[in-house]
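J.: Show me the folded form of this:
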Amino acid sequence: MNLKYTFYFIFIFTLCISCKKETVKNTSEVVKTSIKYAKGFDIVNENGNRYLVLKKVFQNGTNSYKYLLSDKSNFQNNTLKVPVEKLVITSTTHVPMVELLEKEKSIVGFPNTKYISSERTRALVDSGAITELGSEQSMNTEILIDLEPELVVGFSLHPNNKLYNNIKKLGIPVVFNGEWLEETPLGRAEWIKFFGALLGKEKKADSIFSVIEKNYLEAKKIAQSTEQKPKVLSGSMFKDTWYVPAGESFMAKFMSDANLDYIWKVTEGTGSLQLSFESVLDKAQFADFWLGCGLSETREQLISSNRHYDKFDAFNNKKIYTIASKKGPTGGLIYFELAPTRPDLVLKDMIKITNPEALPDYDLFFFKSME
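T.: I've put the predicted structure just below:
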């Protein structure tokens, strides 16, 4: 299974500051950044130079990486030539960001292209303009060398990744993307500015993110003004464990911003809570809605995976919503690809589901009522 899918497969069971900050100080000036929500990277000016600073791109990493953005390349000295014209990306979540910047034609290779759902980039795959590289953790380096990419944008759990280290030894620059580690919806979406810096589209990236941010905050304001605060259950069983979002996770943030009474909102952690079926039933049997129920598309599929799901009111009242029904032409889930870039649509979906009168003219984008 695609590694990025593995991260989000776990996530599906969990479904399941907005102020400028000083980031770099030298002897002559304080440098400010336009990065408002993302904690994993900065783009800064320092002494007339432009830098991409990566602060958290590995799950338990503490090191930061600073790259000079230049018109010349010297990766041994952490200098990146921009704009990048021949790019390899490794996660479907990178695709919408590159597309929104209108630079999908710069993509020359991708691992597991069958997971790409977007029509424009899918067309490039089908035409042969984007080359299949195999699995992202065992990419075909011979094909990669032939493509002569100027940069590989990777993701990894830890910095000592054999594949990416080998790619670097071949003389191909590798920069890691850490959007999947962000703990807020807008923090994830803001990584479009990372691609904007690499692709020479910084102003466009800023503009696109500003629209997404505005839409998100407006939807949040509408939700917070509603009187109803429905009780919400999330996630489903994987083997003998029910994974639900911890109270400090980005999914809990979504539900808080949608003005929902998320049952496990007062818990610690930014990942998942691992619970027994009995403990979930005890707290969530009478929940109003069930948002996210694994990869099941129908109630029949869901009940066949665990016959005890019918003990929940949300199941019997047909108040379950899934993201598994909306797929690309080759079977990739659109939510996995696009949702990190468009948190405004995720939030609007949650509001429409739980307080439909708050967004009377909005149609669900990612979620679908489970029949």
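J.: Going by C-alpha atoms from here, please, whenever you check contacts or count neighbours.
T.: OK.
J.: Tell me the buried residues in stretch 227-240?
T.: Buried positions in stretch 227-240, judged by neighbour count with 16 or more other CA atoms under 10 Å: 229-237.
J.: now the other sequence, so there's something to compare against:
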Amino acid sequence: MTITKRYYQHYNMLALCVLVWLSGFMLLFNSCGSRTATALDSGDTIQLVYAKYLQLIRHKGYTEAVVLNPWKQGGELHRYLLVPKGLEGDEVAKKLADQKTAITGTTPCDILRTPLTKSIITTSAHCQLLYELGRQQAIAGVCDLEYILIPDVQRRTSHKSRPYISNCGSSMQPDIERIMSLRPDALLLSPFENSGGYGKLSALQIPIIEAADYMETSPLGRSEWIKFYGLLYGSEKATSLFSGIEKSYLQLKAFAAKLPLGYSILTERKTRSVWYVSGGRSTIGTLLQDAHARYLFADDTHSGSLPMSPEQILAKADKVDVWATKYWGDHPLSRAELLQEYPGYSQLKAMKTGRVFQASTSSQPYFEQTSFHPERLLREFIILSHPETTRSLGALRYYLRL
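T.: As a prediction, this is how the structure comes out:
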């Protein structure tokens, strides 16, 4: 064998070794990159039975919460990396901060040190939930104070009260300077479709918790978000609270299923030229179905509100056995006031038979007490559609007969 041939053989072997080494290195590199990018997949998923727009994954040292986009199938609104406070958490948070972009990609992501202890809460329903979780001290500020029917919140907005709650103005136009002065650990607010972001709030560098729970389409779906809020605020009551709600709801549903099909219920009034009704697959539509009540739009497949013309509703007027609506004001609307609002109401069967009911949202904490407690509304709808059940379920709690 010539020297030249031996040289080329040696060269080829060397090149092959280098190629194999590089291939192995790239495989290892890509594997590590894949592990970082899909870190969520390596954790233990916390089972959620009803919630469609929330995912919880427990990892070593932190918990991942993924809020899915209710308006874009397969999309994500936000990801949160919940890291416990303390020295160990400091190390985990530092590592996650370095990997955050690789972990979440283009989805907005915040690292939250839990438990949160100083938050701005923009809805009365979430304020009430924090009280039920025993974490009311974490409420540092609220928006739309005039609509919050929680006596202790109103009391704590007095400068003489401790811990003090700051009035941060309207949720649509919050007081930015006041929020900045509070230096909260998070802002909890409800996202809306095509809202265009959060304006000046986004520039504050304060984590925004996008509470999309209100978009859940099943009654227990929104309630199951209690588990997420329990993790955020370090409440051990969250699991038992939800379990109690679920148990009560399913018991009432089973009770109603044994009853004959009840009265039909219409739950809304006309708004200007539109009469919004709940879709057949909406939370209200499901509640009425579970109450074993008739619902005029039960066959509809929408999960939100349906904008209908007054004429479309009045075409079914003779089938409306019960009309149960809500109002904000200092007194229930009288029959005369309802007819002044819209004379067409007189065509509803319920107006002719006197089965008209109203729930005040200004004098009683309707939204505070029912948003995460669908079992309370289910009970109301069972009684409304099956009046004979008052013997076993008791009187209505929120709705009063006109």
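J.: Adding secondary structure and distance to residue 267 of the first structure, write the buried residues of stretch 227-240 of the first structure out as a markdown table.
T.: Supplementary listing: those in a markdown table, determined by DSSP: H, G, I helix; E, B strand; the rest coil; distance: CA to CA, whole Å:
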| residue | secondary structure | distance to residue 267 of the first structure |
| --- | --- | --- |
| 229 | coil | 19 |
| 230 | coil | 19 |
| 231 | strand | 16 |
| 232 | strand | 15 |
| 233 | strand | 14 |
| 234 | strand | 14 |
| 235 | coil | 16 |
| 236 | coil | 18 |
| 237 | strand | 19 |
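J.: Adding distance to residue 290 of the first structure, write these out as TSV.
T.: Listed next are these as TSV, based on distance: CA to CA, whole Å:
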residue	distance to residue 290 of the first structure
229	14
230	11
231	9
232	6
233	5
234	6
235	8
236	9
237	13
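J.: Which of those sits closest to residue 312 of the first structure?
T.: For residue 312 of the first structure, the closest of those turns out to be residue 233, at 9.7 Å, with distances computed as CA to CA.
J.: ok, for the aligned residue in the second structure for the closest one, nearest residue in space, not its chain neighbours?
T.: With TM-score structural alignment as the matching criterion, the partner of residue 233 of the first structure in the second structure is residue 266. When the adjacent residues along the chain are set aside, residue 266 of the second structure lies closest to residue 323, with 4.9 Å between them (CA to CA, 6 or more residues apart in numbering).
J.: Checking that neighbour next. Helix, strand or coil?
T.: strand (DSSP: H, G, I helix; E, B strand; the rest coil).
J.: residues in contact with residue 92 of the second structure?
T.: Residue 92 of the second structure makes contacts with 61-62, 83, as judged by CA atoms under 8 Å, 6 or more residues apart in numbering.
J.: swap that for residue 314 of the first structure, sorry
T.: In this structure, residue 314 of the first structure makes contact with 285-290, 320, judged by CA under 8 Å, 6+ apart.
J.: Now do the buried residues in the one helix or strand residue 32 of the second structure maps to.
T.: Following DSSP states H and E, the helix or strand that holds residue 32 of the second structure is helix 3-37. Judged by neighbour count using 16+ other CA under 10 Å, the buried positions of helix 3-37 of the second structure are 36-37.
J.: picking up where we left off before, can you add distance to residue 150 of the second structure and neighbour count and give the contacts of residue 92 of the second structure back as TSV?
T.: Output for the contacts of residue 92 of the second structure, formatted as TSV (distance: CA to CA, whole Å; neighbours: other CA atoms under 10 Å):
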residue	distance to residue 150 of the second structure	neighbour count
61	36	13
62	33	21
83	31	25
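J.: Might you specify the subset of the residues you listed located within strands?
T.: Among the contacts of residue 92 of the second structure, the members falling in strands (DSSP state E) are 62, 83.
J.: would a markdown table of the contacts of residue 92 of the second structure with distance to residue 175 of the second structure be doable?
T.: As requested, the contacts of residue 92 of the second structure are arranged in a markdown table below (distance: CA to CA, whole Å):
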| residue | distance to residue 175 of the second structure |
| --- | --- |
| 61 | 36 |
| 62 | 33 |
| 83 | 29 |
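J.: Quick one: map residue 291 of the second structure onto the first structure.
T.: Using TM-score structural alignment, residue 291 of the second structure lines up with residue 258 in the first structure.
J.: just residue 303 of the second structure next, same as before
T.: In the first structure, the residue equivalent to residue 303 of the second structure is residue 270, according to TM-score structural alignment.
J.: sorry, back to before: can I assume the match of residue 233 of the first structure is in contact with residue 326?
T.: No: because the distance of 11.4 Å does not satisfy CA atoms under 8 Å, residue 266 of the second structure is recorded as not touching residue 326.
J.: Just give the number of residues close to the counterpart of residue 325 of the second structure in the first structure.
T.: In the first structure, the residue equivalent to residue 325 of the second structure is residue 292, according to TM-score structural alignment. Using other CA atoms under 10 Å, residue 292 of the first structure is surrounded by 26 other residues.
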